[in-house]
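Chemist: Sharing a model that was predicted from the sequence below.
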Amino acid sequence: MSAQDLTEDQLHDKLISEWEKRRYVPKHGDPALPPQLSELHDKSTEDVMKELNRLPFFMTELDETDGEGGENETLEALRTLVYDGEPHEIATNFKNQGNDAYKGKQYKVAIEYYTKGLEVECDDKSINTALLSNRAACNLELKNYRKCIEDCKKVLSIDESNIKACYRAGRAFFAVERYEEAQQILEYGLTVDPSNKDVKAVLDKVVAKQKSIEEARLKKERELEHKKMVQSILDNSIKLRHYTIIKSSAPADLLEDAKIRLEDEKDYESQLIFPAMILYPTTDEFDFIAEVGELTSPLEILEMVLNRPREWFEDPKHKDFTVKKLECYMETETGGLIKVGKKISINNALMNEKPKAPLFDNGLRLYVVPKTQSADWLSKWSKEAALAKRQM
């Protein structure tokens, strides 16, 4: 009677019968467990798992010992089998194992297999080419671009028409920004296979990137040339006006990045624009104006800075701070002071040869003092102290 003719109950009874026949029943003097399991009876779960891990089929991590300091003979026997056969057979076996690992995206494992296959040094060029090419593919995935390039070079030295090596080397060269080499290898690849879409796609990216870099280079070059031209016009405009610029040993923070510019950067005759420090030495205060034209007068500057809330003027120290009651002074090249008329333009004072009033740190420095206190302030002015604050 076949298994198909048995009822479910009959089949169940037959399986139990078979189990009873095979079940281990200890005889008098035999161990309670089968010999294969008796030695594990008193061991912990952890110890049992360690024992199983020494069996290659159950290994979750490499264990090269026998558990007592000796070699794992089963593992060594399997290792010997791996290298059993002709060189091309061994290399092919490693290649196939590498391919399986590659399909599972285990790229590092795949590289190990391909490398072992190459170490066999078989004489079959097609096998060696495949091992190198596949290892290059793994290194490309792992972003080991230089290793990928080296393997691709070796492939092409064996098979100069290997389009995959051209493609992978092109991608790797592109990734490490070696665009000329990428273009060369990809263009070479298209001489081998003119219709290869993958190679064309990477080549298009390389050419586009090179074009972008060249455009950026030309733009930067134009900007630099323009900057030089503007600076040249500015320098000449300052010389033509006979302006002097003095640097302080410790310039005010607000003037560290101060720049003079022309109202029209291409016209040396247009108005010069610069920042201005308005100093009130009798109250130890100051105002900063980011941009003032050279044709501006001290009067216009005072009207600008004195446009303040009424509460500011109610402070006793600002009692005489009105346009009519204030005087303006500029420091001279020799460290002294000159009084500046409030209605004349700043450029008149800057162009005057004697006494010469310079710009300081690319900006205007204007001292503003109440008439009632000017004599006292002037008497305390020290040329030596003024000169000591300048950059030597």
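Modeler: That came through, no problem. Residues are numbered from 1 along each chain as shown.
Chemist: For the rest of this, base every contact and every neighbour count on C-alpha atoms.
Modeler: Fine.
Chemist: Okay, T322 and V368: tell me how far apart.
Modeler: Using C-alpha to C-alpha, to the nearest Å, T322 is found at 11 Å from V368.
Chemist: again, but for Y280
Modeler: Note on Y280: its distance to V368, by C-alpha to C-alpha, is 5 Å.
Chemist: and I278, helix, strand or coil?
Modeler: Here I278 is strand, with the state taken from DSSP: H, G, I helix; E, B strand; the rest coil.
Chemist: A further structure is provided below for comparison with the first:
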Amino acid sequence: MPPAMASVKERTADELLQELNRTPLFMTTLDETDGEGGENVELEALKALVFEGTRAEVAANFREQANELAKIKNWVDAKEFYTKALAALKTPLQQVDSEAGAADMSAVEVDEEAERKKERELEEACYVNRALCNLKRQNYRSCNLDCAATLHLNPLNIKAWYRSASACLALNKIAEAQDACERGLAIDEKNIALKTLSTKIIKRKDHLNVLERKRRERDECLRAEELTLKKALKNRNIATRSTTKAPEMEDAAIKLADPVDSSSTLTLPAIFLYPVHLQSDFVKSFQETESLADHLSYIFPLPWDQDQEYTTANVECYMETSSGGLIKAGKKLPLARVLGSGKVEVVDQLVKIQVIPKQKVPGWLDEFKKKRVST
């Protein structure tokens, strides 16, 4: 082994790997130290190379790296390097303090006007290309901001108009997309990309207009149905009220057989409550022409009624009034007649019917009265 490598014998494999990881060519992780808590001189030297030269040269370096990443559609990293290039263009110029430094600067005089022009061109290119990264990543607002920055530098930048129009189209901002597209075509009326995009915008506009027309028609239809239902309830003298604690009933609701004909058959959701046994049955569609007995006839016998107390002949039905009292509901009367008395109020579109075995009615009524007094 050569004398220069003699020290290798004294190190373990892990120590050798750590040493290699501090050498930029062999790094697997970014190690900022030289192994003794100081700077990694080789790494710092490589970093410094990135920032060598004028602002335009540093920005151009970042832009080239961004362009390479954009070519392979690595939009995230490409955007990051375009951002670094823009940041480099905004860094303050280094001031020359020493006489020697001033002499060097005079020896290698920089054409400031040409440098500013180069910086402006780089800034424009970085903004418009970062706009592309944002467009591809669906960051449409950021894309528009970058396009605006580009157009501030150069109002004739066709790519900026195209990308701004594309971002606006993606957001369904049709007027803005059309405006951007038209401005671009005013600069280059033969631009194929803008002409194709203009066609897409027109198609999207037509599609959205169709959707909007259907939405308006649907809303008008719903309003007409709502007014018809209100008229139907008023004609039948059925009082209704809504609360903030409406129960979940899926699609069950008060409906007309013909939503635009107030004279058609009305149906209402109903719930049969058995308070003595804390049970209930839900009827999704109770027609106004049907009676309580019509539904009780198929609901009975109840699976949990061990003593067979619940039969159509052996129960009484009660409904709460709008004042908080009770009325006895005739089991053979049509629902429309019971509700049309004006005493009962349908709350949250649900008809509530209390079903009590006859022999337990007195006790239940006493309990109901006590609760009413206490509240």
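Modeler: Right, received. Where do you want to start? From a predicted model like this one, the values you see are computed outputs, not experimental measurements.
Chemist: before we move on, back to that, neighbour-wise, which of T322 and V368 of structure 1 wins?
Modeler: With neighbours defined as other C-alpha atoms under 10 Å, T322 of structure 1 and V368 compare such that V368 has more, 22 against 14.
Chemist: which element is that one on?
Modeler: Per DSSP states H and E: V368 of structure 1 is located in strand 364-370.
Chemist: Look through structure 1 and tell me its longest helix.
Modeler: When structure 1 is parsed with DSSP state H, its longest helix is helix 197-241.
Chemist: Which secondary structure elements does that helix sit against?
Modeler: With contacts taken as 3 or more C-alpha pairs under 8 Å, 6 or more residues apart in numbering; DSSP states H and E, helix 197-241 of structure 1 sits against helix 163-175, helix 179-192.
Chemist: Just give me the mean distance for that helix relative to structure 2.
Modeler: When structure 2 is overlaid, helix 197-241 of structure 1 sits 3.4 Å from its aligned residues on average, using mean C-alpha distance after the TM-score superposition for structure 1.
Chemist: where does that helix sit relative to the chain's centre, distance-wise?
Modeler: Chain-centre distance of helix 197-241 of structure 1: 22 Å, with C-alpha atoms, centre = their mean, to the nearest Å.
Chemist: helix or strand right after it?
Modeler: Next helix or strand after helix 197-241 of structure 1 toward the C-terminus (DSSP H and E): strand 245-246.
Chemist: which other helices and strands contact that following strand?
Modeler: Packing partners of strand 245-246 of structure 1 (3+ C-alpha pairs under 8 Å, 6+ apart): strand 359-360.
Chemist: How far off centre is the strand it packs on?
Modeler: Between the centre of strand 359-360 of structure 1 and the centre of its chain there are 41 Å (C-alpha atoms, centre = their mean).
Chemist: hey, where'd the helices end up in structure 2?
Modeler: Remark: helices assigned in structure 2 by DSSP H are 13-21, 41-50, 55-71, 75-89, 99-107, 112-136, 140-153, 158-170, 174-187, 192-235, 292-299, 335-339, 361-374.
Chemist: Looking at these, which is nearest to E309 of structure 2?
Modeler: helix 361-374 (12.1 Å; C-alpha to C-alpha).
Chemist: List the buried residues of the closest one.
Modeler: Across helix 361-374 of structure 2, burial judged by 16 or more other C-alpha atoms under 10 Å covers V361.
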